[in-house]
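Engineer: The amino acid sequence is not available; the structure is as follows:
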């Protein structure tokens, strides 16, 4: 399941709900991305994520489908904020349930790499020097590209 949220997200509540009554899994891996107070030495006071609801969620759903097809997992949840996010607030939450930990870790890593580089979300940071658009870094693109070199799990 994927969701795009305009309101603050609560990773602890999301993880609790995702784990509840799971007797068929051996591992749940989760990741929470937070808004930093600085990027590359530049102070950040706000982060604004622009999205195109409907379209953004459709791409997120495609990424979820790819993740499910590629890894031996039981379930996945990805919740991404849009709108204004304050420093220290959660931006994204991903959880993956699998029979074994390796598949859960790899699927969560893959999904985050894809969300970071392929989900249609436009990011602007605000700080004392004004606002600036944020693009995926070369390292983000390299992280996403490495999956094209790795064979999907059997």
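Structural biologist: All right, it came through fine. Here the structure is a predicted model, which is why all the values come from computation and not from measurement. Residues are numbered from 1 along each chain as shown.
Engineer: okay, CA-based contacts and neighbour counts for the rest of this
Structural biologist: Noted.
Engineer: and residue 125, that one's in a strand?
Structural biologist: Yes - the assignment for residue 125 is a strand, going by DSSP: H, G, I helix; E, B strand; the rest coil.
Engineer: Surely it touches residue 42?
Structural biologist: No - counting by C-alpha atoms under 8 Å, residue 42 is not a contact partner of residue 125; they are 9.6 Å apart.
Engineer: which one of the two has more residues nearby?
Structural biologist: A direct count of neighbours by other C-alpha atoms under 10 Å for residue 125 and residue 42 places residue 125 higher, at 23 against 13.
Engineer: show me the contacts for that one.
Structural biologist: Applying C-alpha atoms under 8 Å, 6 or more residues apart in numbering to residue 125 gives the contacts 44-48, 131-134.
Engineer: Spatially nearest residue to it, not counting backbone neighbours?
Structural biologist: Using C-alpha to C-alpha, 6 or more residues apart in numbering and skipping residues adjacent in sequence, the residue nearest residue 125 is residue 47, 4.5 Å away.
Engineer: Shouldn't the one you found be within a strand?
Structural biologist: Yes - the assignment for residue 47 by three-state DSSP puts it in a strand.
Engineer: Against that first model, consider the following:
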């Protein structure tokens, strides 16, 4: 069976309940679902955040995320997986990303969801600019995100 893998990159907000309902179509409703929702922080490294601007390269970004989902489906018995990632100018407390994974068992659903999120943080081509009272600053990838993603290289 091929797994339904869904990727959306959009400026609009998203409805978590609707996304989970869409994830649970057909056989994907059997077993377990793990989800993750990321939000804009109001403070980052002792800076007050007024907004976060996310840019991407259309087409390339979606293909990159699709590859991450395909890798998760090769590693675990994923029945369905989906990612919605926002771009544009977001304010603290707004949703940035949603990841959902359906599998027949919770261990696989949790692992695949975490794998996808770790790789989104380190491999997906997004550029983030944080705006604070001190001005704008482009954000570099965090070393801790890279360390988390490297653990999957040895599984």
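Structural biologist: All right, it came through fine. Here the structure is a predicted model, which is why all the values come from computation and not from measurement.
Engineer: Am I right that the residue nearest to residue 125 of the first structure is in contact with residue 122?
Structural biologist: No - taking contacts as C-alpha under 8 Å, residue 47 of the first structure lies outside contact range of residue 122: 10.3 Å.
Engineer: Compare these two (neighbour count), which wins?
Structural biologist: Using other C-alpha under 10 Å as the criterion, residue 47 of the first structure and residue 122 rank with residue 47 on top: 26 against 14.
Engineer: if we can go back for a sec, and the residue nearest to residue 125 of the first structure, what's its match in the second structure?
Structural biologist: In the second structure, the residue paired with residue 47 of the first structure is residue 52, using TM-score structural alignment.
Engineer: Same question for residue 118 of the first structure.
Structural biologist: Using TM-score structural alignment, residue 118 of the first structure pairs with residue 123 in the second structure.
Engineer: quick one: buried residues of whatever helix or strand residue 121 of the second structure lives in?
Structural biologist: Using DSSP states H and E, residue 121 of the second structure maps to helix 106-123. Neighbour counts over helix 106-123 of the second structure (16 or more other C-alpha atoms under 10 Å) mark 108-123 as buried.
Engineer: tell me the average deviation of that helix from the first structure after fitting.
Structural biologist: With mean C-alpha distance after the TM-score superposition for the first structure, helix 106-123 of the second structure departs from the first structure by a mean of 0.2 Å once superposed.
Engineer: I'd like to know which elements that helix is packed against.
Structural biologist: strand 32-39, helix 60-75, strand 78-86, strand 95-103, helix 143-150 (3 or more C-alpha pairs under 8 Å, 6 or more residues apart in numbering; DSSP states H and E).
Engineer: May I see those arranged in TSV, with mean neighbour count and distance to residue 23 of the second structure as well?
Structural biologist: Formatted as TSV, these follow (neighbours: other C-alpha atoms under 10 Å; distance: least, C-alpha to C-alpha, whole Å):
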stretch	mean neighbour count	distance to residue 23 of the second structure
strand 32-39	18	9
helix 60-75	18	14
strand 78-86	26	6
strand 95-103	25	7
helix 143-150	14	25
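Engineer: among the ones you listed, which is nearest residue 5 of the second structure?
Structural biologist: strand 78-86 (5.0 Å; C-alpha to C-alpha).
Engineer: what span of the first structure lines up against the closest one?
Structural biologist: With TM-score structural alignment as the criterion, strand 78-86 of the second structure aligns to 73-81.
Engineer: Contacts for that stretch next, please.
Structural biologist: Outside stretch 73-81 of the first structure, the residues touching it (C-alpha under 8 Å, 6+ apart) are 1-9, 18, 25, 49, 64, 68, 90-99, 103-104, 107.
Engineer: Stretch 32-48 of the first structure too?
Structural biologist: Contacts of stretch 32-48 of the first structure (C-alpha under 8 Å, 6+ apart): 11, 82-94, 123-128.
Engineer: That stretch: which residues count as buried?
Structural biologist: 32, 35-37, 44-48.
Engineer: Out of these, which is nearest to residue 56 of the first structure?
Structural biologist: residue 48 (15.3 Å).
Engineer: Distance check, residue 113 of the second structure against residue 143 of the second structure.
Structural biologist: Residue 113 of the second structure sits 20 Å away from residue 143 of the second structure, going by C-alpha to C-alpha, to the nearest Å.
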